[in-house]
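> here is a sequence together with a model predicted from it:
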Amino acid sequence: MTPKILIIGAGYDVVISATGFAGGPGSQIGLAKAALEAGVKHYFPWQFGVDYDTIGRGSSQPLFDEQLDVRESLRSQSKTKWTIVSTGLFTSFLFHPSFGVVNLKPDDKRATVNALGKYSNAVTITSAEDIGQVTSKIVVDDPEDIPQGVVFIAGDTITFEDVYEQVERVGWKVDKKVTSVAELEEKRKADPDDVGPKYGSIWARNVGVSWDSKDTWNAKKGVETESLGEWVDKNLPKP
């Protein structure tokens, strides 16, 4: 029997939190505690991102510590089943100006691709559409045996060099730039409220932000997902 599904609420077979970080500090652990107190049967917390266990506590992004608090809370009990879907970086965010990797200059048909740390650093990415698709399949393909614990998925695992090549491929004249961990840390100290360096430092350190696409749940199940090149063809403006 296919379970009832709601984004958040009590009395349902599966509860999926799709809030993002917009709620601010304390929102993720608050939602997790509410789900446990409500006796939710199976909870999917908002953890659609990197491998927080590998990154560990004390990273440059304080909100990541709260994600570990959520995991500790879920692991400390046995009443509510839970599943975390690790997706890597949302593909669209890789190209968002605030992330500081791709900067398009349409007037002179040039672009800058700024590698965080170095060009060989790997990044796992998944489009928002694929996150929805694969998460839905995890829930409904075998509702009596939904995988528990941390499940890794991926649209693609690439390097910053691949980003450079894809932007160049569609016609942009690309300038290369590298921002080191040290530079990002200096920016973070200079402006503690700037979220850009907080996130950038995570990927520059190249820990817990990538995994082999061949080992993911979607690859093993034969679920097709969007590669970096496919996303670029669909979404990146042409010069």
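Good, I have the coordinates. Numbering: from 1, shown residues only.

> CA only for contacts and neighbour counts going forward, please
Noted.

> list the contacts of the residue most central in space within the chain.
Nearest to the centroid of the C-alpha atoms of the chain, with distances taken as Cα atoms, centre = their mean, sits residue 49, at 2.6 Å. Residue 49 makes contacts with 85-90, as judged by Cα atoms under 8 Å, 6 or more residues apart in numbering.

> another structure for you, compare them:
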Amino acid sequence: MPASSLVKSVALAGAGTLGSVILPELLKAGFVTTVLTRKDSNRDSSFPSGALVKEVDYASSSSLVDALEGVDVVIATLTDRDAQVALVKAAKEAGVKLFVPGEFGNPTTNIEQSEVHPIIYGKKQIQDSLKSVGLSALLIFNGPFTDTTFNAFLGFDTTTGRIRLVGKGDTPISWTTRLDVARFLVHHLSTLTSFPSPSEPAILRIEGDRKTYNQIVDIYRRLHPEQDVRVEYVPVKEAEKIAKDVQSDFIKSFIEFLLLSWEKGATVDRGHELDNARWPEWKPKSVEDVLKEQA
């Protein structure tokens, strides 16, 4: 059983890219763990032994409240803002004590709507929803996931050696793998001694490694001396135009916004000290560790 006397049961909403990594860690720690799945989901999933699975309808408050009865903590890794807001309201009604919303990226506590992409501002709206219903929250800020970033979709094509960077590539960026995020979150829940105030969310600002994109390119070149690696540096102003054009290509604009935010220091420069020291035994993977594994 988990060491925490506060948290016994956890519900996980969203068992995809991140949730599928968090789930085994919750079970390993001994939490009674419920996975919420959509009733209309066509996904053929087999969950680890020991996980409870409940089908829910995010358009039905009673469906969500019933599924959350007796749950201490909800962890949401959903990308659907409306579904997450519905989950917040149901969690409050069901008596959930702590809600972990789908942050897991850049710090978002001080953002303005005019400054960010609609997807990112949706996170701020969920924070506001948590405060409005009076539900304690824990926000996890970890920068981009090291193990899902270095691919052609995000401009780092390891097949061709063509790398597209926004700006000069000299800005320090926080990097953390999904597994390291999951491990830290579960450890935190296992050792929790009190719940944060509903009026002010608790923050975990963690970092597996800190590297600029140029440093990462140098590491990649050293690991792949046989490859002709070529880097394209896209001017910030050009990237800003793409990021703002949400009408033409919403996903492309979001990817460009992310690359811009990393170049502008949004992953590390928000005035909150790292919380790595809360768990000295954490030992997260470095960027080089991940690139070696992907080689």
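Perfect, I can see it now. Quick caveat: nothing in here was measured; it's all calculated off a predicted structure.

> what would you report as the TM-score here?
Superposed pair, TM-score by TM-score structural alignment, normalised by the length of structure 1: 0.82. Supporting alignment: 225 aligned residues with a Cα RMSD of 2.5 Å.

> separation between the residue in structure 2 that the residue nearest to the centre of structure 1 lines up against and residue 70 of structure 2?
By TM-score structural alignment, residue 49 of structure 1 lines up with residue 105 in structure 2. Distance, residue 105 of structure 2 to residue 70 of structure 2, using Cα to Cα, to the nearest Å: 29 Å.

> same check on residue 235 of structure 2?
Distance from residue 235 of structure 2 to residue 70 of structure 2, counting by Cα to Cα: 52 Å.

> which residue is the nearest non-sequential neighbour of residue 90 of structure 2?
With sequence-adjacent residues excluded and distances taken as Cα to Cα, 6 or more residues apart in numbering, residue 90 of structure 2 is closest to residue 65, at 5.0 Å.

> touching the helix or strand hosting the one you found from outside, list them.
Residue 65 of structure 2 is part of helix 61-68, with elements assigned from DSSP states H and E. With contact meaning Cα under 8 Å, 6+ apart, helix 61-68 of structure 2 is reached by 11, 36, 54, 56-58, 86-87, 90-91, 93-94, 96.

> same list (these) but as TSV, adding neighbour count.
Below are those laid out as TSV (neighbours: other Cα atoms under 10 Å):
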residue	neighbour count
11	30
36	21
54	17
56	22
57	16
58	19
86	18
87	24
90	24
91	29
93	18
94	19
96	23
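
> residue 276 of structure 2 contacts residue 207, doesn't it?
Yes: counting by Cα atoms under 8 Å, residue 276 of structure 2 does reach residue 207; the two are 7.0 Å apart.

> between these two, which is the more surrounded one?
Neighbour count, other Cα atoms under 10 Å: between residue 276 of structure 2 and residue 207, residue 207 has more, with 25 against 17.

> enumerate every residue touching whatever residue of structure 1 lines up with that one.
Applying TM-score structural alignment, one finds that residue 207 of structure 2 aligns to residue 154 in structure 1. Neighbouring residues of residue 154 of structure 1 by Cα under 8 Å, 6+ apart: 87-88, 124-126, 213, 216, 218, 225.

> residue 56 of structure 1 too?
So, once contact is read as Cα under 8 Å, 6+ apart, residue 56 of structure 1 ends up touching 65, 68.

> what are the buried residues along stretch 15-32 of structure 1?
Across stretch 15-32 of structure 1, burial judged by 16 or more other Cα atoms under 10 Å covers 15-17, 28-29, 31-32.
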